[in-house]
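Colleague: no FASTA, just this:
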């Protein structure tokens, strides 16, 4: 049986370089320029991703996998629950910052919003799985008496909404250069604001 040659440059490497290039230089950057940066032909990019738009969507769109879903599915752990919520929220906040940066370039390039999730079952998408994982994490924390009883889905939506708005306002309101320490303080302040409503009963 004939065995095909392994790919010398992985799709993941191409996507990482393309993302950096698009974020630094914008969506008008040509596929040929990106190919030179990677050290492959632009034909290779089209063979892998179909078109420049396909490459942009792979590099800047919603990811197929979200690494922190597994951490949510494994928790909560033995640490203080407030500490865990802040940690989770900081991770999600950083995710939204990256996501919004990519979406901004895509939209500025004229790629319609519906193209971001085309060809994918919304219920099975990584963002949908992440939302379910957070809702279920909250539910388990409530079952363990670590959080007060409330609608877990509403709490998950509230937390995600606040964190997404932070990423949006950083860009729109001129705070693009906010540092990670400031973002972490903001997340901690958000949890402090919510805490009286979700802390476990004494």
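Modeller: Now that the structure is in, tell me what you want to look at. Fair warning: this is a prediction, and the values are worked out from it, not measured in the lab.
Colleague: going forward, measure contacts and count neighbours with C-alpha atoms only.
Modeller: OK.
Colleague: does residue 138 touch residue 154 like I think?
Modeller: No. Counting by C-alpha atoms under 8 Å, no contact exists between residue 138 and residue 154, whose distance comes to 10.4 Å.
Colleague: which one's more surrounded, these two?
Modeller: For residue 138 versus residue 154, neighbours defined as other C-alpha atoms under 10 Å are more numerous around residue 138 (26 against 11).
Colleague: second structure follows, compare the two:
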């Protein structure tokens, strides 16, 4: 009969997550094993490669849950409120994903050296596409005026990604942070007159 596992996969992933966020892809499997309280051999019994462990530790595939929620709102509620909720959800999800992306890019920006880039499927592009699809659906229902939904989605994503960069990648040093709710409300105060039917 096999011995029960003393250390769970979740504990290994948590140790790897901490190491990769601190040291990027350069974190060694020896360091990860030490933090998890297992041998390197145990790591490789559970994860075929450092790459596989890196992907599990970053958990980037969980990003984008707001897209399905926004899609389910087509034709329901107030369009502006739906867009504001989606924008806030993007900012909340991004606050946990940005450090992970920074660790991922520590592996490099060339997909031939960083295969995870190819599997990630460009989340910012997918976000813009999801927003554009929502805007197009609401335009078709007459709940928005006719507009270039692709450019409008890029405008919204541009403001949000700039905020993410400003507040999460380059945190305030001597300047006051802008609250996410304030940003979203103000953004749609500017954009809504051009969107409303």
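Modeller: Everything's here; your move. Worth saying up front: this structure is predicted, and the values here are computed from it rather than measured.
Colleague: in structure 1, which spans are helices?
Modeller: Along structure 1, counting by DSSP state H, helices occupy 11-25, 31-38, 42-49, 52-60, 69-74, 81-108, 126-143, 152-172, 180-198.
Colleague: ranking those helices by burial, who's on top?
Modeller: Ranked by mean neighbour count, those are led by helix 52-60 with a mean of 21 (mean count of other C-alpha atoms under 10 Å).
Colleague: now it against helix 11-25, angle please.
Modeller: 90 degrees (axes from the mean of the first three to the mean of the last three C-alpha atoms, to 10 degrees).
Colleague: mean deviation of helix 52-60 of structure 1 from structure 2?
Modeller: For helix 52-60 of structure 1, the mean deviation from structure 2 after alignment is 3.4 Å (mean C-alpha distance after the TM-score superposition for structure 1).
Colleague: which residues touch that helix?
Modeller: Residues outside helix 52-60 of structure 1 that contact it (C-alpha atoms under 8 Å, 6 or more residues apart in numbering): 15-16, 18-19, 22, 27, 30-31, 45-46, 49, 99, 101-103, 105-106, 111, 116.
Colleague: ok, residue 168 of structure 2 - contacts?
Modeller: Counting by C-alpha under 8 Å, 6+ apart, residue 168 of structure 2 has contacts 95, 98.
Colleague: switch to 10 Å and redo it
Modeller: Residues near residue 168 of structure 2 by C-alpha atoms under 10 Å, 6 or more residues apart in numbering: 91, 94-99, 162.
Colleague: about what we covered before: got TSV for the helices of structure 1, with distance to residue 5 of structure 1 too?
Modeller: Compiled in TSV, these are given as follows (distance: least, C-alpha to C-alpha, whole Å):
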stretch	distance to residue 5 of structure 1
helix 11-25	15
helix 31-38	19
helix 42-49	14
helix 52-60	22
helix 69-74	33
helix 81-108	32
helix 126-143	31
helix 152-172	42
helix 180-198	42
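Colleague: my guess is residue 116 of structure 2 contacts residue 104. True?
Modeller: Yes. Contact status for residue 116 of structure 2 versus residue 104: in contact at 7.8 Å, counting by C-alpha atoms under 10 Å.
Colleague: map residue 140 of structure 2 across to structure 1 for me.
Modeller: The alignment partner of residue 140 of structure 2 in structure 1, by TM-score structural alignment, is residue 143.
Colleague: ok, its match - contacts?
Modeller: Residue 143 of structure 1 neighbours (C-alpha under 10 Å, 6+ apart): 137, 149.
Colleague: over to residue 92 of structure 1?
Modeller: Counting by C-alpha under 10 Å, 6+ apart, residue 92 of structure 1 has contacts 66, 68, 86, 98, 130, 159-160, 163-164, 187.
Colleague: just residue 121 of structure 2 next, same as before
Modeller: Contact analysis of residue 121 of structure 2 by C-alpha under 10 Å, 6+ apart lists residue 61.
Colleague: with residue 109 of structure 1 instead?
Modeller: 26-28, 53, 56, 103.
Colleague: can you list these in TSV and add distance to residue 174 of structure 1?
Modeller: Listed next are the contacts of residue 109 of structure 1 as TSV, based on distance: C-alpha to C-alpha, whole Å:
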residue	distance to residue 174 of structure 1
26	18
27	21
28	23
53	28
56	25
103	17
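Colleague: and these, which two are furthest apart?
Modeller: Pairwise distances across these peak at 14.4 Å for 28 and 103 (criterion: C-alpha to C-alpha).
Colleague: sorry, back to before: state the distance from the match of residue 140 of structure 2 to residue 200 of structure 1.
Modeller: 11 Å (C-alpha to C-alpha, to the nearest Å).
Colleague: now do residue 69 of structure 1
Modeller: From residue 69 of structure 1 to residue 200 of structure 1 the distance is 24 Å (C-alpha to C-alpha).
Colleague: from the contacts of residue 109 of structure 1, which is closest to residue 183 of structure 1?
Modeller: Among those, and counting by C-alpha to C-alpha, the member closest to residue 183 of structure 1 is residue 103, at 19.9 Å.
Colleague: that closest one pairs with which position in structure 2?
Modeller: Matched to structure 2 by TM-score structural alignment, residue 103 of structure 1 sits across from residue 101.
Colleague: that match and residue 61 touch, don't they?
Modeller: No. Using C-alpha under 10 Å, residue 101 of structure 2 is not in contact with residue 61, being 11.4 Å away.
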